[in-house]
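Engineer: Sequence first, predicted model second:
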Amino acid sequence: MEPYDARPLAGRVALVTGAGQGVGRGIAMRLAAAGAKVAVNDLSPARADAVAAEIRDHGGDALGLAFDVTDAAAAETAVNGLEIDILVNNAGVPPGGGRPNRFAEMPPEDWQLQIDLNLAALMRLTQLVIPGQAKRGWGRIIQISSGASARGLAIGVAAYGAAKAGGESLIRHLGVEYGPAGITANSLALGLMEGVGRAGDPGVDRLINSIPIGRLGRPDDVGEACVWLSSEAGGLANGQVIHLNGGTVFGR
């Protein structure tokens, strides 16, 4: 048996979008702890730089990389010159959290924003980084998706779910097209995460009780899953949608 590798991503460069807070921060921190140099993207330069500084304070290697993933020119300028081995497409919530609405009442600009942020940005960034990955013969594309892609919900997130589902479909095709080039592509469809409310609130407690493991997801949970998918140990996973949700059963 080979020795355990405590830094399985040493020498790799990762870009994590929307990493200035929440789940994205958790992903960036765990990838850095596994040895990757992390480009921390966020709309806010202050948030991006703060997380990058936090990583460096813990002995990791990181830089802040603030840009709007829906801005094609800004994205191209930001990644130009970076040899990105691992792309984690996490950015998915518009500034202010978006405006949930029944679809028929949803203004076109609202559903277009969901498509731009959750599908077009994934496509754009993938096109920017995957040629270099193919040339180097190794790469990882990870989409942070949602259970809303696979389940109808009456909470005004139809456009968000549709955009996430489109991203999952893209991931399946990427896995087939680029697997022979040493690149894997996978989605992590998240369930209920910390931040939906506080324990003790009856509504939040009902949500927690619906999860078989009895707790909400944490940013570190997602980060560890990204480390595994990015490592050689996770190299057999390709073209998959993994539901990271504590065992929540859809269709109930």
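Structural biologist: Received it, and whenever you're ready, just let me know what you need. Numbers count the residues shown, from 1 in each chain.
Engineer: contacts, neighbours, all on C-alpha from now
Structural biologist: OK.
Engineer: Run through the strands of this structure in chain order.
Structural biologist: Counting by DSSP state E, the segments of the chain that form strands are 13-16, 37-42, 61-66, 86-89, 139-146, 183-190, 240-244.
Engineer: Does the first one pack against any helices or strands, and if so which?
Structural biologist: When you say that, I think you mean strand 13-16. Strand 13-16 is packed against helix 22-33, strand 37-42, strand 86-89, with contacts defined by 3 or more C-alpha pairs under 8 Å, 6 or more residues apart in numbering; DSSP states H and E.
Engineer: Can you add mean neighbour count and give those back as JSON lines?
Structural biologist: Output for the helices and strands packed on strand 13-16, formatted as JSON lines (neighbours: other C-alpha atoms under 10 Å):
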{"stretch": "helix 22-33", "mean neighbour count": "26"}
{"stretch": "strand 37-42", "mean neighbour count": "29"}
{"stretch": "strand 86-89", "mean neighbour count": "28"}
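Engineer: can I get these in CSV with distance to V51?
Structural biologist: Formatted as CSV, the helices and strands packed on strand 13-16 follow (distance: least, C-alpha to C-alpha, whole Å):
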stretch, distance to V51
helix 22-33, 7
strand 37-42, 7
strand 86-89, 16
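Engineer: and the comparison structure, right after this:
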Amino acid sequence: MDVRRKRIRVLVDAWSDIMRMNVKTREEAIDVLKRVYEEAKVEPIRGASNPPDLFDKEMISLYIIGKWGLGIDKELSPEFLNKVFWKEMLVERVINALNSVEDEESLYRKVPELREILDDNFVARTLRFAFTLYYFGFRDEEWFRSVLKKVYKVLSRFEETVRRFVKFYIAYKVGESLERNEIKNRMELNIAKNLLALELSIPRAVPSNNYVLEVAKHYFNLPKKVIEELKRD
């Protein structure tokens, strides 16, 4: 079973426990999520770092699998959803509003409560939400890239946060090619990284080879014969 399927299984099991245990708070849901991941010896979606709020962020995956995969949101009360998944629901509203806005002020008019809480962390969560929909197959890559570019345009003062996420995405895509044995040497690796950066039109977003390896190992089985090459920038 590949890592993606393992993560889906963990998230389905977490939902089963949440329903069985009659979980009522976000904190309780996070505890369940963390326990089920640890018992399965699977890591949540992550980049190169392992932040202390990783499982709070991974509530995005739980929400998406629950709503988009299992349709559980139709069985739960609005009160429960608003209490446990308020962060994810707000991010979802922002993503839905992005198509019809051109700048930060117009986004605030669509989602007024965003004005008080918008920061780098929220922008990163928004991009993580979009990536997670793509990662689990609920949205295609073209849609994800359009969200990435729109966030870069609309929330331009957070360009460094967007740039960091683009580096993660490029590392993920290069890892995908490495697993398929489509990249066989450092030259091909560097070409792949730079082509992706050009396609996204977000400057200074090419990750280092070490970063690519660190991210990709959380998602793919990398061929050993290229790992040593990949480690050297």
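Structural biologist: Right, received. Where do you want to start? Bear in mind the structure is a predicted one, so any value in this text is a computation, not a measurement.
Engineer: After superposition, what is the TM-score?
Structural biologist: The TM-score (TM-score structural alignment, normalised by the length of structure 2) is 0.37; 146 aligned residues with a C-alpha RMSD of 6.0 Å.
Engineer: about what we covered before: format the strands of structure 1 as CSV; extra columns: distance to R124 of structure 1.
Structural biologist: Putting those into CSV (distance: least, C-alpha to C-alpha, whole Å) gives the following:
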stretch, distance to R124 of structure 1
strand 13-16, 14
strand 37-42, 15
strand 61-66, 16
strand 86-89, 11
strand 139-146, 12
strand 183-190, 15
strand 240-244, 20
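Engineer: who does the longest helix anywhere in structure 1 touch, helix- and strand-wise?
Structural biologist: In structure 1, ranked by residue count with DSSP state H as the criterion, the top helix is helix 158-178. Contacts defined by 3+ C-alpha pairs under 8 Å, 6+ apart place helix 158-178 of structure 1 against helix 108-115, helix 121-136, strand 139-146, strand 183-190, strand 240-244.
Engineer: out of these, deepest packed?
Structural biologist: Neighbour counts averaged per stretch over those are highest for strand 139-146, at a mean of 27; criterion: mean count of other C-alpha atoms under 10 Å.
Engineer: Show me what that strand is packed up against.
Structural biologist: Contact analysis of strand 139-146 of structure 1 by 3+ C-alpha pairs under 8 Å, 6+ apart lists strand 86-89, helix 121-136, helix 158-178, strand 183-190, helix 219-230 as its packing neighbours.
Engineer: residues in contact with that strand?
Structural biologist: 85-90, 122, 126, 130, 133, 161, 164-165, 167-168, 171, 182-191, 226, 229-230 (C-alpha atoms under 8 Å, 6 or more residues apart in numbering).
Engineer: between the longest helix of structure 1 and strand 139-146, how many degrees?
Structural biologist: If you take axes from the mean of the first three to the mean of the last three C-alpha atoms, to 10 degrees, helix 158-178 of structure 1 sits at 160 degrees to strand 139-146.
Engineer: List the buried residues for helix 158-178 of structure 1?
Structural biologist: Of the residues in helix 158-178 of structure 1, those buried under the neighbour-count criterion (16 or more other C-alpha atoms under 10 Å) are 158-168, 170-172, 174-175, 178.
Engineer: and the angle for it with strand 240-244?
Structural biologist: Between helix 158-178 of structure 1 and strand 240-244, the angle formed by their directions is 130 degrees, by the same axes, to 10 degrees.
Engineer: Just want the angle from helix 158-178 of structure 1 to strand 183-190.
Structural biologist: Going by the same axes, to 10 degrees, helix 158-178 of structure 1 makes 160 degrees with strand 183-190.
Engineer: returning to that earlier point: of the strands of structure 1, give the one that comes closest to D49 of structure 1.
Structural biologist: Ranking those by their distance to D49 of structure 1 (criterion: C-alpha to C-alpha) puts strand 61-66 first, at 4.5 Å.
Engineer: of the helices and strands packed on strand 13-16 of structure 1, which approaches A78 of structure 1 most closely?
Structural biologist: Proximity of these to A78 of structure 1 was assessed by C-alpha to C-alpha; the nearest stretch is strand 37-42, lying at 9.5 Å.
Engineer: C-terminal to the helix or strand encompassing L148 of structure 2, what's the next element?
Structural biologist: L148 of structure 2 belongs to helix 141-154 when assigned by DSSP states H and E. Next helix or strand after helix 141-154 of structure 2 toward the C-terminus (DSSP H and E): helix 159-179.
Engineer: So which residues of structure 2 form helices?
Structural biologist: Along structure 2, counting by DSSP H, helices occupy 3-20, 26-40, 54-57, 59-64, 78-84, 86-98, 104-110, 114-117, 120-135, 141-154, 159-179, 186-200, 209-216, 224-231.
Engineer: hey, which of those is tucked in deepest?
Structural biologist: With neighbours defined by mean count of other C-alpha under 10 Å, none of the helices of structure 2 is more surrounded on average than helix 59-64, at a mean of 23.
Engineer: and that helix, what does it pack onto?
Structural biologist: Helix 59-64 of structure 2 packs on helix 3-20, helix 86-98, helix 120-135, going by 3+ C-alpha pairs under 8 Å, 6+ apart.
Engineer: Which strands or helices does the first one pack on?
Structural biologist: What it means is helix 3-20 of structure 2. Of the remaining helices and strands, those touching helix 3-20 of structure 2 by 3+ C-alpha pairs under 8 Å, 6+ apart are helix 26-40, helix 59-64.
Engineer: Let me have those in CSV, adding distance to T132 of structure 2 as columns.
Structural biologist: Formatted as CSV, the entries for the helices and strands packed on helix 3-20 of structure 2 read as follows, by distance: least, C-alpha to C-alpha, whole Å:
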stretch, distance to T132 of structure 2
helix 26-40, 16
helix 59-64, 6
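Engineer: Compare these and report which one is nearest to R4 of structure 2.
Structural biologist: Across the helices and strands packed on helix 3-20 of structure 2, R4 of structure 2 has its closest neighbour in helix 59-64 (11.4 Å, C-alpha to C-alpha).
Engineer: ok, and what's touching that closest one?
Structural biologist: Outside helix 59-64 of structure 2, the residues within contact range by C-alpha under 8 Å, 6+ apart are L11, A14, W15, I30, L33, F85, E88, R128, F129, T132, L133.
Engineer: now, which of these sits nearest E116 of structure 2?
Structural biologist: E88 (16.3 Å).
Engineer: Could I get the contacting residues of the closest one?
Structural biologist: In this structure, E88 of structure 2 makes contact with M59, I60, Y63, F129, judged by C-alpha under 8 Å, 6+ apart.
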